[in-house]
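Colleague: With the sequence up front, the predicted model follows.
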Amino acid sequence: MMRQLPVPLYDLMQRGPFLALATETLRLGHETTPIATWRIITLSLCISLFLALLLSRFGAMKGAVITLSLALLLFSLATKLHQSAHLDADPILPFLSIFFTFMAVQITLHPAFHRLRQAAKSAIGKVDMGLARLFHSSVDAIITFSPEGRILTMNTAAENLFGQTAEKCAGAQLSDILPDHAQSLLSAVSQNRPGRMEARENLPERHIPLHMDMTFNTLPSDEGWIGFASIRDISDIKTREEQYKRAATHDAMTGLPNRAAFKKHLEATLMFAQDTRQTFCVFLMDLNKFKAVNDTLGHHIGDELLIEVARRFKAAIRKGDFVARLGGDEFAIVMSAPSAQSDARILAARIIESIAAPLQLEGHDIDVGTSIGISVFPEHANQSDKLLQLADEAMYTAKRGKFGFTFTGTPLLET
């Protein structure tokens, strides 16, 4: 015998809904909860619109398959909920509303999304072309390389700088074009230490050293990273810097160090000699009859004479000695660590003999000589200015003795 179930009293409801719920309660044996159909449809439409916008990038076919799968899943869940939670709702409604709403939105939006994707691809292509033009039109040499140090790409400026084509260098070792700095560059980049450095490379393809201003960094890639180096040739700048430095420390006519360079070298020699308890000599020299050459043959012959005399001075001194032009026809030598004063005498005699050798300039026989004054550290003085002063006084003593050389205080030889 069927068990009688109590029918709930819905005092506030009208008779029609009351009888329907009572009948359903008797049929199922429990109460049911009615859900308005419009709420189900509204919720389904919102879900389908969200899914349509989210899945439009997959295209109509893929999006439809994905949405159909989701709709079937919702249909299954709605059916299960209908059976277990006793909801008075038709589970087919969310399925149909989601699927058809999605297809309507897809049909409407897919062409727009397609145009957007095409526009994005076109923009990316233009950017890539622009980067390629920038890469190859850069005045700086640009090289990319793998973590193993193999060259990947190089631009036109790099081809011109290193004298090799990109095709030939592709896959070659970075050390093939940067033999002196490839290892340090690769080490810095592999440790993620971007930076900038000035470097000098001696390349066999170039007759002069290559001075570089190099900036390096890493770029992300599918394999992790690749190295990137931008190289600017600053050889001309370095050459001009060297010329400026040389002009500040060297005589433009003879190429010998000037007075400023001589004083700097003399101070350094003095400090070293004081620390090591060594000796050295200061020679001060000028030319005899130089004024007569200038007055009779002209200053251009006098200039040529100074150039030739400077060459002979350089040839006469020992390795390690220092010769400079102080100005006019006055020259000076720092003779480092002579073993005895006899070494200074030998050098002075060799210089006198060299300058007195026959000399012809532009068809003119030139007859000049030199007078030399010598001071010795620490025997005569222990300050650079005093050593120069004493050597100057000794030089004038030698000049009066006619083409001789003299140590400070005592004339040793006259010729």
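Modeller: Thanks, I have it.
Colleague: From now on I want contacts and neighbour counts done on CA atoms only, so please keep to that.
Modeller: OK.
Colleague: chain center to stretch 296-303: distance?
Modeller: With CA atoms, centre = their mean, to the nearest Å as the basis, stretch 296-303 stands 51 Å off its chain's centre.
Colleague: want to compare, so here's the second one:
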Amino acid sequence: MLRLIADSVPALIAYYEVHTLQCQFANRRYAEYNGWTPQTILGKTVREAIGEAAWAMIEPHVRQVVAGKTVQYVREQTLPDGTQRVIEVNLIPHLDDGQTQLGAFVLISDITTQWQAERAIRDSEERMRKLAEATTEGVVFHHNGVVTDVNDALQGLLGRTSTDIVGRNTLDFIPERWKPTVSEYMQSGHEDPYEAAVLDTNGVEIPVEIVGKTMPFKGGTYRLAVLRDIRARKAAQARIEFMALHDTLTQLPNRLYLMERLDSILALARRRRTAVATLFIDLDNFKLVNDSLGHHAGDALLREVACRLKLAVRDADVVARLGGDEFLIVLTDIASPDDAGLVAVNLIESVSVEVIIDGRAVSVSPSIGISVFPDDGATADELIRHADTAMYRAKNCGRSNYQFFPRAGLSHGSADLTP
């Protein structure tokens, strides 16, 4: 019955006498595994039963079990047909009632399939680790939101060491406004790239593109995230957007930006029932500067005028360059048209101050036309057109002055600051 049971189990079982190390019992699997039958292996020493090569590998373990210690180890086994297997060996001392050792039981399990699967996982993890270290993009592994591993690139991105990162929740490094987005992607398992931001060690936001993937790693299911620093991309996008809406010479808003902004300002003024003024500015004798000193001097003059115009108005107001030597200012939320007139006086005084260009004193003066919402127009186009008309009235009145569009009710109000 014992033989029947022993031959039925998947384990390899044997028993060796402690002094001679001769086999006194072996089930069929153990015997055949080593190239014997259950009968022919009996009386063979361990060395004879398993061969010289295997004996050289396990002799230290045998000496341990002979000394009364329980031993467990894993080793590779070459079968008689040349097949390579991986086995887990347990050597268990057999003691009598008086604690005298009589022999040792051998229990062997073939773990080749398990070992191959684990090796495949280890190899995959090693490849992933090498890939993570080789890439210039930040890589983070996390399990249930807790960081388990990071690469050097991520440490550099955050300005932190792995000790500062591993073991913490991934959301600890995400700005508050981005936490809902990142959390939703983590929980849903989405693998599409998305934009978010991370916090460096100083609390500064760094825009990143994140691609996440759920994968087996280190014996469990983990989330891998690759973070790409997109600061350069964002800066380029911002520059392109800025250039589309701003004048390249003066960096002031251009006509496209002006029209969009003025529409918004007028919509707000309608709701609040407030007034808005548009000041159309043209530089007197600017062509003379270009013709006599060259375009570089003209460009320098335009840049200086742009700075003076911005300094003369509030932050809430808009200063734009329409092209050439023409500018337009939008004054938001004015109490009366007289406010626009006072601003125009300051603008004329400021712009008329001499500018030193290439060692030469250069001066121009502005002619300014003013239209006021809602009296002079209901739309941006109307207000600009009427301010342009008023500017030509200022030109005809001797330049270096301002004029209101007639319907503003101040058609005769002006300031002539020509010396």
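Modeller: Cool, got the structure. Quick caveat, the model's predicted, so the values are computed rather than measured.
Colleague: Just give the TM-score of the two.
Modeller: Comparing the two superposed chains by TM-score structural alignment, normalised by the length of the first structure, the resulting TM-score equals 0.69, with 330 aligned residues with a CA RMSD of 3.5 Å.
Colleague: Would you mark the buried spots in stretch 38-49 of the first structure?
Modeller: For stretch 38-49 of the first structure, the neighbour count (16 or more other CA atoms under 10 Å) marks 40, 41, 44, 45, 47, 48, 49 as buried.
Colleague: mind putting those in JSON lines, distance to residue 82 of the first structure included?
Modeller: Listed next are the buried residues of stretch 38-49 of the first structure as JSON lines, based on distance: CA to CA, whole Å:
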{"residue": "40", "distance to residue 82 of the first structure": "13"}
{"residue": "41", "distance to residue 82 of the first structure": "16"}
{"residue": "44", "distance to residue 82 of the first structure": "16"}
{"residue": "45", "distance to residue 82 of the first structure": "20"}
{"residue": "47", "distance to residue 82 of the first structure": "19"}
{"residue": "48", "distance to residue 82 of the first structure": "21"}
{"residue": "49", "distance to residue 82 of the first structure": "24"}
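Colleague: and residue 261 of the first structure, what pairs with it in the second structure?
Modeller: Matched to the second structure by TM-score structural alignment, residue 261 of the first structure sits across from residue 257.
Colleague: what residues are up against that match?
Modeller: 245, 246 (CA atoms under 8 Å, 6 or more residues apart in numbering).
Colleague: How is it assigned, secondary-structure-wise?
Modeller: Using DSSP: H, G, I helix; E, B strand; the rest coil, the structure places residue 257 of the second structure in helix.
Colleague: What separation do you get for it and residue 322 of the second structure?
Modeller: 10 Å (CA to CA, to the nearest Å).
Colleague: what's the answer for residue 164 of the second structure, then?
Modeller: Note on residue 164 of the second structure: its distance to residue 322 of the second structure, by CA to CA, is 53 Å.
Colleague: Looking at those two, which is more packed in?
Modeller: Shown here are residue 164 of the second structure and residue 322; by other CA atoms under 10 Å, residue 322 has more neighbours (19 against 11).
Colleague: what sits against that one?
Modeller: Here residue 322 of the second structure is in contact with 254, 255, 328 (criterion: CA under 8 Å, 6+ apart).
Colleague: Name the member of those residues that has the highest neighbour count.
Modeller: Counting by other CA under 10 Å, top hit in those: residue 328 with 27 neighbours.
Colleague: Three-state assignment for whichever residue in the first structure pairs up with that one, please.
Modeller: In the first structure, residue 328 of the second structure lines up with residue 332, judged by TM-score structural alignment. Applying three-state DSSP to residue 332 of the first structure yields a three-state assignment of strand.
Colleague: Report the contact partners of residue 332 of the first structure.
Modeller: 262, 282, 283, 284, 285, 323, 324, 325, 326.
Colleague: Please point out which of those the second structure shares.
Modeller: Among those, the contacts conserved in the second structure (both residues aligned by TM-score structural alignment, their matches' CA atoms under 8 Å) are 282, 283, 284, 285, 323, 324, 325, 326.
Colleague: for those, which one is nearest residue 253 of the first structure?
Modeller: Nearest to residue 253 of the first structure among these: residue 325, at 9.8 Å, using CA to CA.
Colleague: The closest one: which element?
Modeller: Counting by DSSP states H and E, the element that carries residue 325 of the first structure is strand 322-327.
Colleague: Can you list the residue ranges for helices in the stretch 101-250 of the first structure?
Modeller: Here the stretch 101-250 of the first structure has its helices, by DSSP state H, counting those that start in this stretch, at 156-162, 166-169, 182-190, 235-249.
Colleague: Residue 69 of the first structure: which of these is closest?
Modeller: helix 182-190 (47.8 Å).
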